[in-house]
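Undergrad: pasting the sequence and the predicted model now:
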Amino acid sequence: MALRETAPPEPSAPRPGDDAVATTAPAASGRGGAGAADAGRAPARSGRRRAAAAPVVRRPVVPGAPPAPPMDAGDRHRLLSGAHHDPHALLGAHPAPDGVVFRALRPGARGVSLILDGGRHVPLNDEGDGLFGGSLALEAIPEYRLHVVYPEAEVETEDPYRFLPALGELDLHLIREGRHEQLWKALGAEPMVHQGVAGTRFSVWAPNASGVRVAMESTFWDGTAFPMRSMGASGVWELFLPDVGEGTLYKFEIATSYGTRLLKADPMARRTECPPATASVVTASHYEWGDQEWMAHRGDRPVHEAPFSVYEVHLASWRPGLTYRQLAEQLPAYVKDLGFTHVELMPVAEHPFAPSWGYQVTGFYAPTARLGGPDDFRYLVDSLHRAGIGVIMDWVPAHFPKDDWALARFDGFPLYEPGNEMRAEHPDWGTFEFDFGRTEVRNFLVANAVYWCEEFHIDGLRVDAVASMLYLDYSREDGQWQPNEHGGREDWAAVRFLQEMNATVYRRNPGVVTIAEESTAWEGVTRPTECGGLGFGLKWNMGWMHDSLEYMSHEPVHRKYHHHEMTFSMIYAYSENYVLPISHDEVVHGKQALVSKMPGDWWQRRANHRAYLAFMWAHPGKQLLFMGQEFAQGDEWKLERGPEWWLLDAAYGARADHEGVQHLVRELNGQYLATPALWQRDTDPAGFRWVACDSADDNLLAFVRYGHDGAPLLSVSNFSPVVRHDYALWVPQEAGHAWRETLNTDDLRYGGSDVRNEGVLERQQDGLLRMTVPPLATVWLRPV
């Protein structure tokens, strides 16, 4: 809004209704965190000064307008208390029997005048409590602006209450139906030009509220001046504020039906203040993408028949202190050098508590402001794509925290969470679960999944804690849960939500994959929705992870008693489309880093680590490795310091120990990409054949993988510290006659003892292939 004269210093008392709206984001502060108790009064001065503007140009002033008809006392009370459903019916300009009635609400103003054609100023009458009104003998409502005089400044502005709704009937219909797949374009703060005037449309779903107002930093978090209108049965409230632009800090002030007021962040905010501040920020994207080629071809090959090797990253701690744009200069190059096809980002949506690692989300539509703005995050994704790397994002629709300024009891009643307290509380995390049976809540989440894929070009969503959504009794004892309508423990509303989410994402975004973190035996997680499945593309194989790590934790002398833990996964390997995850969850909370889970001395631990990684890369299924494990850091991941990069520093005496493992991971990915047998038939039983699955006494496992062209790869793992000389393995005739070793984790380059098979190995007439199997090592062989 243009100031009409140079602004003096800050007044001694705040002005809750001041119109000098911030148009650029100020430094983060705690002021955005004002609670409900502060909503009805102006907080202490912020110390900010108003920007100077051109000197006021004096306009001709005519005598004041005759008084407006008095406002109904009930309407006046509801309007001033923020509990009126239709402030546009009371404010602005309205036809009357004798002309046009004008009324404005400007708390703290000394006077308000209409600016009519030719620049005429017509003063309105002070009706008290910030209300100004008057009547003019006009035949029609004219074009007009408002000139508002405050004790220390004058502003000229458009009247927000002269504008028609900026939210269309189709949007409202889709919201009511729960089918608005681009909900972020209808709700939240949307900068736009409306009726020829630039400003921002604010809209929020709060069906139980008595009234909703827009509170901004510039109004000292008092929303008195800007009540919103109810859009009927949709439960949506709307207001277009002219001259309010990007960078404006805002919240919604909600009057509850039991008389209290809440100050809430926008559930649909696309940008937030940097925590611990909690205000929402008006934003619009100006980013120009450069990943057109990637986007055009990412869906060329079905994911279950494509190479898929994932590097899991916590962005804030990968290189602590780096922003999104600084990460874009380092992360793509590092991941590309190691040969991973994808990165998986632990949650990037805004969250107030950093040690939650992003899994307790308050801003579902906003990338965390800790590392930069939304366009900065787009730049990071774009940079990864231009490096040929796909981007998967952890997505958390299972629950949300109870912070009183966020989603919890948003309009004074359970809204996003179930009304049943027994069902609303998540017993493990101290959070609320979503009400998956509520149409608008389901829409909020489905649209959120679409949002990240369409607005940020995300290639995959790894859906967190799916099991906790599927079962009503998850982590609950008897008496703490209620059966479904059929008497079972399944949450069918959650099932329908997941099916709708998957179907919508796949329909709208070809090439995107959804991945379930699901730890139970629920049938059909990766089965298509039209066949009754949940519709995910891939599922984390938690059973393989737990069993194989349990096996590896035993001393080699005891491993023969646990041999089945390494073979059992092949019993169910083709029941779903699997990812083999060694994720962050396995290297925190006392579980130790991957190399530290292994028995033996330091050399044996690293040897076990290398052998296990090669076994994992060869096993049917895609693979995921958490940062730091690619160079065998010995300590658990710590949020505050991230990977122990110093282990790769030239000044560190054991640098080669860690570089060797890192070099192995680079080689594993290189051969993986070049060997279709390792990924083309991950979901086809014909792509796998055991060579040795019963050699428990030798701690040895061997199998053949096939590609569509029949070209095989033989993987042999020896999980004992004994060299197996002249070891005989039966290999199928069609697998090949002459074999050559292509990878050996005992290679000196990787830190091994360099027991190798030189030259060509011939399959004998008896079908046996005789080879030397190095200790605590995995060897890959391919036909010559």
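TA: Cool, got the structure. These numbers come from a predicted model, not from an experiment.

Undergrad: drop to CA atoms for contacts and neighbour counts, all remaining ones
TA: Noted.

Undergrad: can you show me the helices along the stretch 501-650 of the chain?
TA: In the stretch 501-650 of the chain, the helices defined using DSSP state H, counting those that start in this stretch lie at 542-553, 556-559, 564-567, 569-572, 602-618.

Undergrad: from the ones you listed, which stretch is densest packed?
TA: helix 602-618 (a mean of 23; mean count of other C-alpha atoms under 10 Å).

Undergrad: tell me the angle of that helix relative to helix 542-553?
TA: 150 degrees (axes from the mean of the first three to the mean of the last three C-alpha atoms, to 10 degrees).

Undergrad: please name every helix or strand in contact with helix 602-618.
TA: helix 655-674, strand 712-718, strand 777-783 (3 or more C-alpha pairs under 8 Å, 6 or more residues apart in numbering; DSSP states H and E).

Undergrad: gap between the two ends of stretch 77-97?
TA: 25 Å (C-alpha to C-alpha, to the nearest Å).

Undergrad: related to what we said a few turns ago, can you tell which of the helices and strands packed on helix 602-618 is closest to P352?
TA: Ranking the helices and strands packed on helix 602-618 by proximity to P352 (C-alpha to C-alpha) places helix 655-674 first, at 34.3 Å.

Undergrad: name the helices or strands packed onto that closest one?
TA: Secondary elements touching helix 655-674 (3+ C-alpha pairs under 8 Å, 6+ apart): helix 324-338, helix 602-618.

Undergrad: got another, please set it beside the one above:
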Amino acid sequence: MALRDTSLPEPSGVARCAPAPPLDPADRGRLLAGAHHDPHALLGAHPVAGGIVFRALRPFARAVCVVTDGERMRLASEGDGLFSGLLPLDTIPDYTLVVSYADGEQEVHDPYRFLPALGDTDLHLIREGRHEQLWKALGAEPMTHEGVTGTRFTVWAPNAQGVRVAGEFTFWDGQAFPMRSLGASGVWELFLPGIGEGTRYKFEITSRHGGRFLKADPMARRAEVPPDTASIVTSSRYEWGDHDWMAHRGDTPVHVAPFSVYEVHLPSWRPGLTYRQLADELPSYVRDLGFTHVELMPVAQHPFSGSWGYQVTGFYAPTSRLGTPDDFKYLVDALHRAGIGVIMDWVPAHFPKDDWALARFDGDPLYEPGDDRRAEHPDWGTYEFDFGRVEVRNFLVANAVYWCEEFHIDGLRVDAVASMLYLDYSRDSGQWSPNVFGGREDLDAVAFLQEMNATVYRRAPGVVTIAEESTAWDGVTRPTDSGGLGFGLKWNMGWMHDSLGYISHEPVHRKYHHNEMTFSMVYAYSENYVLPISHDEVVHGKQALVSKMPGDWWQQRANHRAYLGFMWAHPGKQLLFMGQEFAQGAEWSESHGPDWWLLDPAYGAEADHRGVRDLVRDLNTAYRATPALWQRDTDPGGFRWVIGDAAEDNVFAFLRFDAAGSPLLAVSNLSPVVRDDYRLTVPDGLPLWQECLNTDAARYGGGDIVRRDPVKAEDGALRLTLPPLATVWLVPVPG
């Protein structure tokens, strides 16, 4: 639809309507200024004394005609793009408009003849903050309404004087399409006939302070590729092929199932690949290595690639850099068909201040708190969400449900939970106010997290929520009905910090830090834990995992392998960031991703890097085949120290037990010397034990101090030769 100013004469040969009663000057002024709450009361067709008055707002049109029963009747120009006329009719007829511009004419349905395309139930739930499928009520929804195909636009902007739809079809001028306010809900609505999928749009908002600005749709399900920022009308046509996966993913609770996670930054895993191209490579790679799940760093729309997705502007839109929403569904589907679960990083703690996005959305604080001390996130230069506002909580709770229901996501890892829980997080005295009980806990954020978890678990069986929470908050993984936050799992940041601190010391100094490897068992069953070696630990000068290790290159790799063997045997689930599975020496960079060339046989990397990757594959294979390593992760009876105090030896040994009592013995010798005839007690009645994994094996790049024959227990103990800087797993010989 062209919007062009022209002085060409109006077309002739068409009957003219009678003059219409003039608009009230105040209504006219507010309508033209984009500040009228009910443009449908002024535009469209309405009964008046003497007939039906028709009025249209078509800026820069040369003429507008009403077409009814095949007859055209020309409306008179009122100036400023308004056209009106009176027809001597008793009732409002079916009609269309013919709008003439300098470059032609179009016959269109009048948007202002339609009743609201959003029901009272939706509005009631939105106002209460209880609409669990909010994306079906707000945003841009292609539909057939009153027999006409078009798109319903709806947006929550309770402080606005007026809202208009602008898009490429209006040359980004919103004059022609003001929306109506749907009362106390704060929702604005307009059904635009003829607008369909692929259309780019924004909302032009007039604030109560008189400012006018364009905003991307907070509920947009598709967005332009950055740096462009418009929202795109979309509708899914994807047909899923993961029916068996979805039907059975919740058969075994995650706490008593194998759970080994490969963390991926999709844009840099194989730079340049789209969602569909990734679907051809990522599932087979992850499946070959034996991981049960992938965790995707945030895939929601974000304008700045360097944020890695953690500064989200489009919470309902997968990043358009890699393809369409249906393309992302194709990737998730491919992973499911390969038997791999999909966890997604989710960022409800904060959002960036981009003036075209959520910040001051309708001219006032809306998604963020009105108190600047609470609104500003002190660490990231972003805004925090106003968790005390029911509509904002609804926006986020429904968003969690959206990813699980619409994209079949199997888990949400919730970022920066600690920053949400504490009012004084990164704030000095005077920069925060205590809660109603005088405490530092953010009670609104607590209520939000409980509501989110309870809703997700109720609506999406088989999904797990995971908290990145770094404090000693009590009950992160306790059910909400017992006062907990209701997460399924929690990242064990204490284990990560302590164990990496220990392993980075020279072996001669490790005896002074022995408790850093054992302290985790003091609290291992206080929550349901994931052991994370994530992207955060291999960037910003922290060095890649293998580069944290002391010694020469051989010793670094040996430490790396031994550490992974210890990690996979320790109670809790595992997470490893991409590149660490083959001992990449350089820090990760989102600009180029993992150093895949290190695995090229032409580089001669079999022992150096391919060997470490082979170890990770074997760790996952043995792990999945050994219930003792995962079946009782949350049960203290599933663990027993064999040797926990051998600080001088740098040795750790413990038993893991499955539900039937069958054990696995894990022994880590984190000194660079061979320890001969090392005595380790084992359960009675199990005379023969066999190595099932040894990180010193030659095929992994080790010195090959391995035992291929079973070892016999004597006097309730095994006497083993422990290879240097290595972890060994042993299991009883059946029978």
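TA: Right, received. Where do you want to start? Values in this document were obtained by computation on a predicted structure and should not be read as measured data.

Undergrad: return the most buried member of the helices and strands packed on helix 602-618 of the first structure.
TA: The most buried one of those (mean count of other C-alpha under 10 Å) is strand 712-718, showing a mean of 25.

Undergrad: host element of V441 of the first structure?
TA: According to DSSP states H and E, V441 of the first structure maps onto helix 439-455.

Undergrad: what's the closest of the helices of the stretch 501-650 of the first structure to D694 of the first structure?
TA: helix 564-567 (8.8 Å).

Undergrad: could you give the residue range in the second structure aligned to the closest one?
TA: Mapped onto the second structure using TM-score structural alignment, helix 564-567 of the first structure covers residues 515-518.

Undergrad: what does the matching stretch contact?
TA: W495, D498, S499, G501, Y502, G644 (C-alpha atoms under 8 Å, 6 or more residues apart in numbering).

Undergrad: so how far does that stretch sit from its counterpart in the first structure?
TA: Compared with the first structure after fitting, stretch 515-518 of the second structure deviates on average by 0.2 Å (mean C-alpha distance after the TM-score superposition for the first structure).

Undergrad: and the following helix or strand past the helix holding V441 of the first structure, what does it pack against?
TA: Sequence-wise, the next helix or strand downstream of helix 439-455 of the first structure (DSSP H and E) is strand 460-463. Contacts defined by 3+ C-alpha pairs under 8 Å, 6+ apart place strand 460-463 of the first structure against strand 390-395, strand 513-516.

Undergrad: take those and write them to a markdown table, including mean neighbour count and distance to D171 of the first structure.
TA: What follows is these, written out as a markdown table (neighbours: other C-alpha atoms under 10 Å; distance: least, C-alpha to C-alpha, whole Å):
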| stretch | mean neighbour count | distance to D171 of the first structure |
| --- | --- | --- |
| strand 390-395 | 25 | 25 |
| strand 513-516 | 24 | 27 |
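
Undergrad: any chance of those in TSV, with distance to D684 of the first structure too?
TA: TSV is the format used below for those (distance: least, C-alpha to C-alpha, whole Å):
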stretch	distance to D684 of the first structure
strand 390-395	24
strand 513-516	19
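
Undergrad: residues in contact with stretch 110-124 of the first structure?
TA: Against stretch 110-124 of the first structure from outside (C-alpha under 8 Å, 6+ apart): 59-65, 67, 103-104, 106, 125-126, 132-134, 142-151.

Undergrad: out of the residues you listed, which end up buried?
TA: Neighbour counting by 16 or more other C-alpha atoms under 10 Å classes 64-65, 67, 103-104, 106, 125-126, 132-134, 144-150 among those as buried.

Undergrad: coming back round to it: now the helix holding V441 of the first structure on the second structure. Mean distance?
TA: In the superposition against the second structure, helix 439-455 of the first structure averages 0.2 Å from its aligned positions (mean C-alpha distance after the TM-score superposition for the first structure).

Undergrad: tell me the residues of the second structure aligned with that helix.
TA: Aligned using TM-score structural alignment, helix 439-455 of the first structure spans residues 390-406 in the second structure.

Undergrad: and the matching stretch, which residues are buried?
TA: So, applying 16+ other C-alpha under 10 Å, buried residues of stretch 390-406 of the second structure: 390-404.

Undergrad: on that earlier part again, just send the helices and strands packed on helix 602-618 of the first structure back as JSON lines, with distance to F202 of the first structure too.
TA: As requested, those are exported to JSON lines (distance: least, C-alpha to C-alpha, whole Å):
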{"stretch": "helix 655-674", "distance to F202 of the first structure": "48"}
{"stretch": "strand 712-718", "distance to F202 of the first structure": "59"}
{"stretch": "strand 777-783", "distance to F202 of the first structure": "60"}
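
Undergrad: out of these, nearest to D649 of the first structure?
TA: Comparing those under C-alpha to C-alpha, the one sitting nearest is helix 655-674, at 6.4 Å.
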